[in-house]
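Quick check, what structure comes out for this input:
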Amino acid sequence: MTVKKLVVFALIGMLFGCDTGPSSPLGFSLPMGDIAKGEVVFNKYQCIACHSLEGHEQESVAKELNKPVALGGKSTRIMTYATLVTSIINPSHKIAGRYNADNLQADGSSKMRNYNDVMSVQELIDLVSFLQPKYQLIPYERTHYERYR
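This next block holds a predicted model:
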């Protein structure tokens, strides 16, 4: 394939990859929240009942899942602000492959309660600001193969 064709295909891909229709997230942005207030929100809604977060164990909160969903920690992909917001307001949007089947509804959706009518937007912003720094990006380790001869 010639370089010219590759450039044309790349340009076409970029044009179709940039959705600017009415459902596009383009222009959506939330302000930064307060990390300390986010920790208060985390405790207020007893997120630890279904999640685990290093350094935030609470014996007084009854566990609702046999295997809590881990928050924070090391990850080979960036946990973006938008991903965390989406995970809270629409937890069934994308369910990780490592997600424990015990934590799913019979229809395959997340067991996470809907907090959209309970949590304020400011609480959501603060909670995400609290959680995002808990993720540590680790470089993806590529498998090195010998050259084929």
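
alpha carbons only for contacts and neighbour counts from here, please
Will do.

Now do the helices in the protein.
Across the chain, reading from the start of the chain, the helices by DSSP state H fall at 3-17, 35-44, 81-89, 121-131.

will you turn these into TSV that also has mean neighbour count?
Putting the helices of the chain into TSV (neighbours: other CA atoms under 10 Å) gives the following:
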stretch	mean neighbour count
helix 3-17	10
helix 35-44	17
helix 81-89	16
helix 121-131	21
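
Of the ones you listed, which is nearest residue 29?
Go through these one by one with CA to CA and the one that ends up closest to residue 29 is helix 81-89, at 8.6 Å.

Now do the closest one against helix 121-131: the angle between them, please.
Using axes from the mean of the first three to the mean of the last three CA atoms, to 10 degrees, one finds that helix 81-89 and helix 121-131 are set 120 degrees apart in direction.

Now the second one, please; I'll put the structures next to each other:
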Amino acid sequence: MKYTLFTLLITVLLTLFSCTKGVDSPKGFSLPKGSVAAGEKVFLKFQCLACHRVKNVEDASIEKNESISIFLGGNKTEIVTYAELVTSVINPSHKFSNPALTQAKTADGQSKMKVFNDEMTVTELIDLVTFLQPNYTLVPYRHTKYQYYPQ
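Below is the predicted model:
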């Protein structure tokens, strides 16, 4: 029994520590601080409002894509990290925040979002993510309260 527990402990520790090392590790990755105001300008410049909505941001000159309307921000029970937002912009097909958003996917499961990697500067990316980040609010998960029934 001791041997099994010891082996399990070693396996778990190796798994945990091996995930933070290696050439693909995000350890040490950091971008400079961005500007919220400049980020809103980037959001409008690249006409993100065609498919996305952000609270209190409107521009009537941007033609809306009637088939896609994805709200960015709001209350979340998990933290939406800076890294997740950066990844969502530079690799939109990496992960869908809501798998039910079938209108935002192609038939092969890729994102319909245009990839702006060759058009957007790094500074614009930083500012855009700095603009988007404060729109997300972490709300505590509310546990269901069950009535205790003594036996």
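
As a markdown table, the helices of structure 1 with distance to residue 27 of structure 1 would be great.
Formatted as a markdown table, the entries for the helices of structure 1 read as follows, by distance: least, CA to CA, whole Å:
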| stretch | distance to residue 27 of structure 1 |
| --- | --- |
| helix 3-17 | 16 |
| helix 35-44 | 24 |
| helix 81-89 | 12 |
| helix 121-131 | 17 |
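
Go through these and name the closest to residue 141 of structure 1.
Smallest distance to residue 141 of structure 1 across the helices of structure 1 (CA to CA): 23.0 Å, for helix 81-89.

So which elements touch the closest one?
Here helix 81-89 of structure 1 touches helix 121-131, going by 3 or more CA pairs under 8 Å, 6 or more residues apart in numbering; DSSP states H and E.

Report the mean deviation for the helix it packs on after fitting onto structure 2.
For helix 121-131 of structure 1, the mean distance to aligned residues of structure 2 following superposition is 0.4 Å (mean CA distance after the TM-score superposition for structure 1).

Where does that helix end up in structure 2?
Structural correspondence for helix 121-131 of structure 1: residues 122-132 of structure 2, per TM-score structural alignment.

Centre of the chain to that stretch, how far?
Relative to the centre of its chain, stretch 122-132 of structure 2 is centred 13 Å away, using CA atoms, centre = their mean, to the nearest Å.

Give me the contact list for it.
Residues from elsewhere that reach stretch 122-132 of structure 2 (CA atoms under 8 Å, 6 or more residues apart in numbering): 31-40, 42-43, 72-73, 82, 85-86, 89.

quick revisit: out of the helices of structure 1, which is closest to residue 98 of structure 1?
By CA to CA (comparing all of the helices of structure 1), the closest turns out to be helix 81-89, at 15.3 Å.

The closest one: average distance to aligned residues in structure 2?
Looks like 0.3 Å for helix 81-89 of structure 1 (mean CA distance after the TM-score superposition for structure 1).
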